[in-house]
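Asker: structure here, sequence nowhere to be found:
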């Protein structure tokens, strides 16, 4: 069997099952990248709670406006998701991420300035949300395609696990810190923390080194051809195609349910912004457990088996969210929401880490950007539609009924991976030859 060489360390990265993972704690280059993403994730999670409170409490957004706001944040995945992959494959991924971070920093920093000047309105949130979404499309496609460039192939699952664990720690600390700070300062001022997170991410990316080179211009083909090539790989692959169908369906219905989560917590249950932060933070511990334990759980149950199990588990725990309205007290409702968030996060992270690691391993390096963008186009492209539908259905049928529709749909969409070879697959496919 042939082998390729890591552009960073010179370590062979394409050995058919013979490669051995090494500890990334000794990889200073990865540690720099990881540190930047930790700062970015914390800032993002800090701002996520505050953004919802800003819309619902400070600007009195309606259910439809909350849904439309969620759609504006995700619309870019539907509008520019496909060509973004082809562009990222042509560009240097680290520079793409740096540019995206700086754009996100500038966009989010505008909100405290507008509030300070007394001119902040709900439409400003729509604009900033759309800009953030567009920059995030490019960042995420480059980010998912960068890990195989940064570390040897044997270390890809370990790298994904560490990065996802950090993201979950941020989901614990960010909302908790945001909820506490809301007791002391106004919501718009806290968004400065999110802007700083993007700045730190850009600075650490500047310090990260890699050996990536642009593809020669003469090797480029028309953009439409390159986009079709990425889509063709995704939908012809027997395992990835099933994962895409499952993920797209689950994303649609969980977005339908969770878009109205701030309305449920802040209005229906009247738990307050501080308690919402606590619920999100404690519940996110499930995601942390899932991220840290994913490799061990996969080794125990099977690398393929945990993918359908993770999808089913997350859908089951999602049902506790609308069930919380029947709780006998506010405390009981809060406990139910914490359990729901914990179990949902655990299932989602187990599923995401294993299916992402498989995609990164089986995809030829030259198609990584297009493969990830094609998948993001489908699985994230449905989310703005779901967010809009959530706002419409929430205004028409009510918050809890809309959430129950989301729960039922999420359970049904587990079928493509549950009734597939993945359920009995102890080991996922080996990486292909580099081309």
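Answerer: Everything's here; your move. Here the structure is a predicted model, which is why all the values come from computation and not from measurement. Residues are numbered from 1 along each chain as shown.
Asker: please count neighbours and contacts with C-alpha atoms only from this point.
Answerer: Noted.
Asker: off-centre distance for the helix or strand where residue 331 lies?
Answerer: Using DSSP states H and E, residue 331 maps to helix 330-362. Offset of helix 330-362 from its chain centre (C-alpha atoms, centre = their mean, to the nearest Å): 11 Å.
Asker: next one for the comparison:
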């Protein structure tokens, strides 16, 4: 057997008290991740804009986003199992160091004047894999670092950190790209990762994971998939997000190309700033409020509906203020959706499955994002742009609503995606496994009891299915 987080609490010597969960400990880790996020946000904003301005191709931009996503999805099951069977602190530290190494390699190529476009794409694959381990370890660590009563607030802090990491960056990134170029931006990114590595190395993790039987890595992946996919409500949510993300992906990637079709790089930076402000405000709201105490799934569905409305607003006119307002709503709705839903899942799933459950959620629900990024967004843009030129086939119909000219085909994609997302929300509200996930699915019991059940199953005859105990729902028979 082995401990769920890297062994017995070796720090707990006679002269040193064991680390206990606390908001202070969590906030220290979150601050370190915030610093690295700010550095990474400079690079993640500057490189796609540079690629789009250099090539003028939505397809090239889509390739960049896809390569940043797909390798992480492929390794997600492995990463989730590693997170659940290892020290989450060690996995987070390793992910930070690996991502740091990729940024250093990118910097060396750039500073020696040997950087080519294909180098960026190749390094993106390594960065995607590193951040998959980093992200899953960080998310799975939250319930371990904070007391349960503060869990929803801590999830809000995680989402707020993501928003703050992209809030002020666009305003400065445009100027930095024009003055110090990618060289200076990469220096900022490398220094920020060094700070994150230092913080994670210094903070002690509470030894809160229960002891459980050591299985092979393959068995842990299979058991995590079996448990998570066998959870009826979790499975329904995965399928819902699987479909939703097909139509959410194009709006997420096309905001900057839409603004650049009628505005300047400064306009794109300002819209990105407002988008980051939306994410920050929503994250701060969840951090202070904790999300809906009753029926949080209503909050999830309403937040998704807000994203649908935001997409329609963005499509209406080629006006930077209107697009910024829609981008604010889109980012705020996404942050609220993620924060509230993640808090629900972490209460319903035992801690020992958090890494694998998060990995399965990421692998399945995000699996259609590349389809939206690499296929739907470029194809729809190429299809609708000619149709919404002044002499195009849709100029006299759709053009009367959203206008004609360059970029209005992209706007039509926003309009269509917003309408489809609204329909999906209406359908989900009528599916009980989704709409009542928060009330029908019982809360998970303490991790040690799950370990006891696993040991009992180990001693029983082969063929007896394992049962993961859970707390009875309110009002149910006991």
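Answerer: Ah, there it is. For clarity, every value in this text was computed on a predicted model and none was experimentally measured.
Asker: which residues in the second structure form strands?
Answerer: Assigned by DSSP state E, the strands in the second structure fall at 2-3, 211-212.
Asker: what's the closest of these to residue 335 of the second structure?
Answerer: When the strands of the second structure are compared by C-alpha to C-alpha, strand 2-3 sits nearest residue 335 of the second structure, at 33.1 Å.
Asker: can you state the residues of the second structure onto which stretch 167-181 of the first structure aligns?
Answerer: The aligned range for stretch 167-181 of the first structure in the second structure is 162-176, by TM-score structural alignment.
Asker: residues in contact with that stretch?
Answerer: Here stretch 162-176 of the second structure makes contact (C-alpha atoms under 8 Å, 6 or more residues apart in numbering) with 34-35, 37-38, 41-42, 45-46, 184-185, 265-266, 269-270, 272-281, 283.
Asker: wait, residue 20 of the second structure sits on residue 206?
Answerer: Yes. If you go by C-alpha atoms under 8 Å, residue 20 of the second structure and residue 206 touch, sitting 5.1 Å apart.
Asker: overlap in contacts of the two?
Answerer: residue 145.
Asker: these two - which one has more neighbours?
Answerer: residue 206 (20 against 16; other C-alpha atoms under 10 Å).
Asker: which part of the first structure matches stretch 124-144 of the second structure?
Answerer: Taking TM-score structural alignment, stretch 124-144 of the second structure hits residues 129-149 over in the first structure.
Asker: what's the closest non-adjacent residue to the aligned partner of residue 38 of the second structure in the first structure?
Answerer: By TM-score structural alignment, residue 38 of the second structure lines up with residue 42 in the first structure. Excluding its sequence neighbours, the residue lying closest to residue 42 of the first structure (C-alpha to C-alpha, 6 or more residues apart in numbering) is residue 170, at 4.5 Å.
Asker: check residue 187 of the second structure too.
Answerer: Counting by C-alpha to C-alpha, 6+ apart, the residue nearest residue 187 of the second structure is residue 107, at 7.5 Å.
Asker: I figured residue 331 of the second structure was touching residue 281, is that so?
Answerer: No. Counting by C-alpha under 8 Å, residue 331 of the second structure stays clear of residue 281, with 9.6 Å between them.
Asker: higher neighbour count, these two?
Answerer: More neighbours surround residue 331 than the other of residue 331 of the second structure and residue 281, with 26 against 20 (other C-alpha under 10 Å).
Asker: got a list of what that one touches?
Answerer: Residue 331 of the second structure neighbours (C-alpha under 8 Å, 6+ apart): 275-276, 278-279, 307.
Asker: equivalent analysis for residue 215 of the first structure, please.
Answerer: Residue 215 of the first structure touches 89-90, counting by C-alpha under 8 Å, 6+ apart.
Asker: go with 10 Å
Answerer: 89-92, 366 (C-alpha atoms under 10 Å, 6 or more residues apart in numbering).
Asker: and residue 362 of the second structure, by the same measure?
Answerer: 72-74, 76-77, 80, 132, 136, 238, 241-242, 356.
Asker: what do you get for residue 451 of the second structure?
Answerer: Per C-alpha under 10 Å, 6+ apart, neighbours of residue 451 of the second structure: 209-213, 352, 457, 468.
Asker: quick one: which of those residues sit in helices?
Answerer: Among the contacts of residue 451 of the second structure, the residues falling in helices (DSSP state H) are residue 457.
Asker: most neighbours, which of the contacts of residue 451 of the second structure?
Answerer: Compared across the contacts of residue 451 of the second structure, residue 352 has the highest neighbour count, 25 neighbours, by other C-alpha under 10 Å.
Asker: that residue pairs with which position in the first structure?
Answerer: In the first structure, residue 352 of the second structure lines up with residue 366, judged by TM-score structural alignment.
Asker: does its match really touch residue 433, like I thought?
Answerer: No. Here residue 366 of the first structure does not reach residue 433: they are 11.9 Å apart, not a contact under C-alpha atoms under 10 Å.
Asker: pull the contacting residues for the residue nearest to residue 187 of the second structure.
Answerer: So residue 107 of the second structure contacts 101, 113, 115, 182-187, 189-190 (C-alpha under 10 Å, 6+ apart).
Asker: drop anything exposed from these.
Answerer: Buried subset of the contacts of residue 107 of the second structure (neighbour count, 16 or more other C-alpha atoms under 10 Å): 101, 182-186, 189-190.
Asker: can you redo the residues you listed as a markdown table with distance to residue 29 of the second structure?
Answerer: Shown next, in a markdown table, are those (distance: C-alpha to C-alpha, whole Å):
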| residue | distance to residue 29 of the second structure |
| --- | --- |
| 101 | 20 |
| 182 | 28 |
| 183 | 28 |
| 184 | 26 |
| 185 | 24 |
| 186 | 23 |
| 189 | 18 |
| 190 | 18 |
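Asker: which of the residues you listed sits closest to residue 294 of the second structure?
Answerer: The closest of these, once distances to residue 294 of the second structure are taken by C-alpha to C-alpha, is residue 189, at 40.7 Å.
Asker: what lines up with the closest one in the first structure?
Answerer: Using TM-score structural alignment, residue 189 of the second structure lines up with residue 194 in the first structure.
Asker: wait, what's in contact with its match?
Answerer: Neighbour list for residue 194 of the first structure: 39-48, 50, 104-105, 108-109, 174 [criterion: C-alpha under 10 Å, 6+ apart].
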